[in-house]
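Engineer: missing the sequence, but the structure's below:
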């Protein structure tokens, strides 16, 4: 059986891994905490921290865990959110083109229509999640 190729982390994974590494290194210098101690104090599993450090996540990390990690290590939450690509609450979102707004209205109508089967709604949501989190292919 062939081994699966390991996915290369995307820019958000790399940026967040760099943020986490810096916070852990600072904690080690200032508090003398090991990674295991850091995880215990932050209430975040060691395996979660290792995934963050290695960029091995496809869905966003749970933001409450990220906030707890930051509070425990006195790391700036805003910096963690920027690394993850989460927009700041005061950021002005870019304008949404009319064609995209029309597509969104159609999708929302299908998802809220009681005549549409639950299975179809599930497929729509799963496809949207896939599209929202897949790596963007850069043209050659």
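Structural biologist: Happy to help now that I have it. These numbers were taken from a predicted model, which means no experiment stands behind them. Numbers count the residues shown, from 1 in each chain.
Engineer: Could you use CA atoms for every contact and neighbour count after this?
Structural biologist: Fine.
Engineer: And the helix or strand hosting residue 64, what does it pack against?
Structural biologist: Using DSSP states H and E, residue 64 sits in helix 63-73. For helix 63-73, the packing partners by 3 or more CA pairs under 8 Å, 6 or more residues apart in numbering; DSSP states H and E come out as helix 11-31, helix 35-42, helix 77-84.
Engineer: Taking helix 11-31 as reference, get the angle to the last one.
Structural biologist: What separates the directions of helix 77-84 and helix 11-31 is an angle of 150 degrees, with axes from the mean of the first three to the mean of the last three CA atoms, to 10 degrees.
Engineer: Now do helix 77-84 and helix 63-73, the angle between them.
Structural biologist: 130 degrees.
Engineer: Pasting the second one now:
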């Protein structure tokens, strides 16, 4: 999935074009609001990339339906699948040391004993007793 910044820009361009097309077809902002059942503030924020959470799929659907635009174009701009849900998230970016630990733990050539030693050291560092809970006396 593309970064949030890239998705904001892509969806902003999509909304800008949709609003320009609506103006060319003489569909007023008030009419878009009425058809979509939402205020213009929402789609102006989308256009300007002024959002931190993905728009609600129901609102995107309503906006597209109000302008007779295929929702798949909006979903594509947002990096969503055809079902209106976000595509797979990218793997988290880790520090090089964390990636090295992950590689060791997944490497079939590293012995189970060595892997258990790594896990025990990590548990000591984070104060875990191995089941995801803090060890007794760890606050």
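Structural biologist: Now that the structure is in, tell me what you want to look at. Just so it is clear, the model here is predicted, and its values are computed rather than measured.
Engineer: how much does the helix holding residue 64 of structure 1 stray from structure 2?
Structural biologist: Once fitted to structure 2, helix 63-73 of structure 1 is off its aligned match by 0.6 Å on average (mean CA distance after the TM-score superposition for structure 1).
Engineer: quick one: that helix aligns where in structure 2?
Structural biologist: Aligned using TM-score structural alignment, helix 63-73 of structure 1 spans residues 57-67 in structure 2.
Engineer: now for the helices and strands packed on helix 63-73 of structure 1, which one comes closest to residue 53 of structure 1?
Structural biologist: Closest to residue 53 of structure 1 of these is helix 11-31 (CA to CA; 4.4 Å).
Engineer: buried sites along the closest one?
Structural biologist: 12-21, 23-28 (16 or more other CA atoms under 10 Å).
Engineer: Show me which positions of the helix holding residue 64 of structure 1 end up buried.
Structural biologist: 66-70, 73.
Engineer: From the chain's centre, how far out is that helix? Work that out for me.
Structural biologist: Relative to its parent chain, helix 63-73 of structure 1 has a centroid offset of 14 Å by CA atoms, centre = their mean, to the nearest Å.
Engineer: what angle do it and helix 35-42 make?
Structural biologist: Going by the same axes, to 10 degrees, helix 63-73 of structure 1 makes 110 degrees with helix 35-42.
Engineer: ok, residues contacting helix 63-73 of structure 1?
Structural biologist: 23-24, 27, 39, 41-44, 75-77, 80 (CA atoms under 8 Å, 6 or more residues apart in numbering).
Engineer: How many residues are close by residue 92 of structure 1?
Structural biologist: 8 (other CA atoms under 10 Å).
Engineer: Distance of it relative to residue 85 of structure 1?
Structural biologist: In this view, residue 92 of structure 1 and residue 85 of structure 1 are 14 Å apart by CA to CA, to the nearest Å.
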